[in-house]
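# This is the structure alone, sequence omitted:
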């Protein structure tokens, strides 16, 4: 078996025969499989078809569609492994292009200004367009992003910026207004499946050095999380395991990991089994950023699932946050808010359960803290729901902000200090414990709010009984028969 898995098939120039490794030996690749399999044209790009229609900004940038309008600077926003860097490199292959790549992790304002100066020279003297690919632009400071503005404004460069974070929060407004924002979606399962099959057979990839079993293929698809780079990296690692067990890499005759199928010849390439794939990839990629969109989107779905009484969906989002390393104290705080906001007095024990879960997490830590959190989620999601207390306080606050906050009735005012009695404070106050029912008929709110109902219990859970009692209480307090 040849060492094609480890050959650098993108190596330009040179004599292929002279560069071929000796029999029984292999040469380590200088580029990962994910890099070697990068598309060379937009037609080879998998997924993102909503951005690749004829006449789209990406096709104009790549030089495939020409028109009166020049290429526009773009910001590519999407999860890891969806093709942001790939699209930038395809664009770089356009004719009369100078491609410059900077990383926001290492580049500074000085580097940006140098690119701008050289781009202006290339444009005016040589008629060449400079495409500046800036990876992870969200890591640039405001000053660094501002340094891009003159070049983008005057089209000294065509900026292709990539980010995994919402540009609305991470990119300065002037730069956003001078660029097109293109959103990339996670790749579909079928897209990645086709990419894996192509990587196994393509000369730039594994060149048929291995075969991929359906079970291993499904495992890689299950756990890659829509990330093409992770899928290809895991495939390469699984292929390395299979070849090593087969004795290919070192030219030794080891026992195959799996007996050949009846229709396979003795010289058939080794088969990547599910066991090989599991060794390469044993945990699914969890898309989550503790300070970005995923953080807010997942916790939003978590709370809405509890509110909607879907305990199974709520458990799913809880698991995603736990697996992504979310702070369990943050989760517990959200549960406390949910118990008060969405359940309230329909089940008063829900708040107790949420507070107890928060205290338990503080005491025992993780990973055991997942258990009281799950118990609280189950309690809250299956509890009767009412936001009556939440809407009551908001309505009362709205009235106060609107100026409906008249004087406190004299009989309710503090009468403990000297001279308060001369002012009439406390005069006529009825002590409720002296009443046979424990409830007195007297005015409590300011004059302008007499008869206002803020709290309106729902006809669910314990609030059904509260509503019946409340009708009686309001009747006594307000002097109605």
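Okay, I see it. Quick caveat: nothing in here was measured; it's all calculated off a predicted structure.

# Every contact and neighbour count from this point should use C-alpha atoms.
Will do.

# Residue 460 is in contact with residue 384, correct?
Yes. Under the criterion of CA atoms under 8 Å, residue 384 makes contact with residue 460 at 6.1 Å.

# list the residues that contact both of those two?
Common neighbours of residue 384 and residue 460, counting by CA atoms under 8 Å, 6 or more residues apart in numbering, are residue 346.

# the more surrounded of those two?
residue 384 (22 against 18; other CA atoms under 10 Å).

# which residue sits closest to the more buried one, ignoring its sequence neighbours?
In space, and not counting its chain neighbours, residue 384 is closest to residue 461: 5.3 Å by CA to CA, 6 or more residues apart in numbering.

# On the three-state scheme, that neighbour is what?
coil (DSSP: H, G, I helix; E, B strand; the rest coil).

# Give me the distance between it and residue 340.
Using CA to CA, to the nearest Å, residue 461 is found at 14 Å from residue 340.

# the more surrounded of the two?
Neighbour totals were compared for residue 461 and residue 340, and residue 340 leads with 22 against 18 (other CA under 10 Å).

# Could you check how far that one is from residue 467?
Look at residue 340 and residue 467: by CA to CA, they are 18 Å apart.

# do the same with residue 195
Taken as CA to CA, the span from residue 195 to residue 467 is 61 Å.

# Mind telling me what element the residue nearest the centre of the chain is part of?
The residue lying closest to the centre of the chain (CA atoms, centre = their mean) is residue 294, at 2.4 Å. If you go by DSSP states H and E, residue 294 is part of helix 293-307.

# Which residues does that helix contact?
By CA under 8 Å, 6+ apart, helix 293-307 touches 165-166, 287-289, 311, 313-314, 317-318, 320-321, 334-335, 338, 342, 377, 380-382, 385.

# and with 6 Å instead?
The contact list for helix 293-307, computed with CA atoms under 6 Å, 6 or more residues apart in numbering, reads 288, 289, 314, 317, 381.

# and the third one, what is it in contact with?
Taking CA under 6 Å, 6+ apart as the criterion, residue 314 is in contact with 302, 305, 306.

# let's bring in a second one:
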């Protein structure tokens, strides 16, 4: 069979579709829409291999519409017009459902051409994308469509599809297939929620299985080789990249060592050492900060070691640093302080540098008050003297506020005493 197994086992009912119970379960909105037969323009958003194409195919079949498929990476505006041209033919008499895969690759002009036809009802559009549609899809199309998010399929659901796939191959090849539950479970857990990947693994596992007494016996060893590297979902150019690094830093900020190590492992499994190092250093400065400033050079040293040794050993110093960041006291006082200062600049709240701080070498003849009047702090007790440092218009502005951690409170007590507060 040249047709991929994933296509040969397309479900015949909504209940046959694995996963997406939040969309297709009883009384869920998308299920009700499909069962009504009145299909609006839809956008399916989610990772590959989770049923977007499968559901679009089912919808076309259930509503007796002609299904036309285009891919945003290769289709042109002429392809869209060719689809529309079939409306007045026999094949388009019940309406055309256009399934546009990877719509995010359509440029604005192409999406505007598409808009013309969905706006006048010539075609019903079901577009799919692995990227966030609110970033990549033209607003006018979004406003005329309903977005549904698809999620990775849980292993227990994939295991059901694996069993069905094995049965179909057995029927097609007219041979008994012995597919142990342990093998089904390993494939289901090793495909990263991607049903298509699981189907490919099933097909290959049966292909390489030894036939004994008319029975093809799938072995755990062969399955282990086929799924030896878990399909961690990660695309350095996509949403998943930003989701993982966001979860990575937020887990460190939240002092959850287990979660932080999990996301670190996902970054490193995908080979993204630069992101793992960069976010770790940012977190040390932004989230630990002045509560334990000694940690910043320690983290930098761990990052230097990781970059020197490379993967896979880089995981060791990075794990050390991640756990230290998680367990360190936290303060974002410096981060908030610089943000407040930057906001003042953006708002135009700044003025000339006070005279006593300027780099003064010469007073013009027109200046009747010659001199810089700078007080050198080291000439005074405790190396401190009260003088104005901020520009006049913001002379009383407070950007930095002491954190409530032991370290910053020690700073505060020291300077409160010296400044006679």
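In hand now; what should we look at? For clarity, every value in this text was computed on a predicted model and none was experimentally measured.

# Narrow the contacts of residue 314 of the first structure to just the buried residues.
Neighbour counting with 16 or more other CA atoms under 10 Å marks 302, 305, 306 as buried within these.

# which residues in the stretch 251-400 of the first structure form helices?
274-280, 293-307, 311-323, 328-338, 349-364, 370-382, 388-401 (DSSP state H, counting those that start in this stretch).

# Export those helices to CSV and append columns for distance to residue 219 of the first structure.
Below are the helices of the stretch 251-400 of the first structure laid out as CSV (distance: least, CA to CA, whole Å):
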stretch, distance to residue 219 of the first structure
helix 274-280, 7
helix 293-307, 24
helix 311-323, 19
helix 328-338, 29
helix 349-364, 34
helix 370-382, 26
helix 388-401, 46
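
# my guess is residue 453 of the first structure is in a helix, correct?
No. Residue 453 of the first structure: not assigned to a helix; according to three-state DSSP it is coil.

# What separation is there between it and residue 389 of the first structure?
Counting by CA to CA - residue 453 of the first structure and residue 389 of the first structure are separated by 12 Å.

# Those two: who's more crowded?
Counted by other CA under 10 Å, residue 453 of the first structure and residue 389 do not tie: residue 389 has more neighbours, with 21 against 11.

# what about the residue opposite residue 30 of the first structure in the second structure once aligned, which SS state?
Under the alignment (TM-score structural alignment), residue 30 of the first structure pairs with residue 2 of the second structure. Classification of residue 2 of the second structure using three-state DSSP returns coil.

# Now which residue in the second structure aligns to residue 156 of the first structure?
Mapped onto the second structure by TM-score structural alignment, residue 156 of the first structure lines up with residue 122.

# no no, residue 103 of the first structure
Residue 103 of the first structure maps onto residue 71 in the second structure when the alignment is built from TM-score structural alignment.

# For the nearest residue to that match once chain neighbours are set aside, give me its contacts.
Once flanking residues are discounted, residue 71 of the second structure sits nearest to residue 101: 4.7 Å by CA to CA, 6+ apart. Contacts here follow CA under 6 Å, 6+ apart; on that basis residue 101 of the second structure touches 71, 72, 127, 128.

# try 10 Å this time
Applying CA atoms under 10 Å, 6 or more residues apart in numbering to residue 101 of the second structure gives the contacts 43-44, 52-53, 69-73, 75, 126-130.

# how close does it get to residue 215 of the second structure?
Distance, residue 101 of the second structure to residue 215 of the second structure, by CA to CA: 40 Å.

# How about residue 414 of the second structure?
Taking CA to CA, one finds residue 414 of the second structure at 81 Å from residue 215 of the second structure.

# who's more crowded, the two?
Using other CA under 10 Å as the criterion, residue 414 of the second structure and residue 215 rank with residue 215 on top: 14 against 11.

# How much space separates the counterpart of the more buried one in the first structure from residue 111 of the first structure?
Applying TM-score structural alignment, one finds that residue 215 of the second structure aligns to residue 269 in the first structure. In this view, residue 269 of the first structure and residue 111 of the first structure are 48 Å apart by CA to CA.

# before we move on, what about residue 346 of the first structure?
Distance, residue 346 of the first structure to residue 111 of the first structure, by CA to CA: 61 Å.

# now residue 450 of the first structure
Counting by CA to CA, the separation of residue 450 of the first structure from residue 111 of the first structure is 69 Å.

# Between residue 346 and residue 111 of the first structure, point out the one with more neighbours.
Ranked by neighbour count (other CA under 10 Å), residue 346 of the first structure and residue 111 place residue 346 first, with 26 against 13.

# and the equivalent of that one over in the second structure, what does it touch?
Under the alignment (TM-score structural alignment), residue 346 of the first structure pairs with residue 291 in the second structure. Residue 291 of the second structure makes contacts with 285, 328-334, 402-409, as judged by CA under 10 Å, 6+ apart.

# For residue 320 of the second structure, which non-adjacent residue is spatially closest?
Residue 320 of the second structure sits nearest to residue 302 (CA to CA, 6+ apart), 7.6 Å away.

# Buried residues in the helix or strand containing residue 159 of the second structure, which are they?
Counting by DSSP H and E, the element that carries residue 159 of the second structure is helix 155-173. Within helix 155-173 of the second structure, the residues scored as buried using 16+ other CA under 10 Å are 155, 157, 158, 159, 161, 162, 163, 165, 166, 167, 169, 170.
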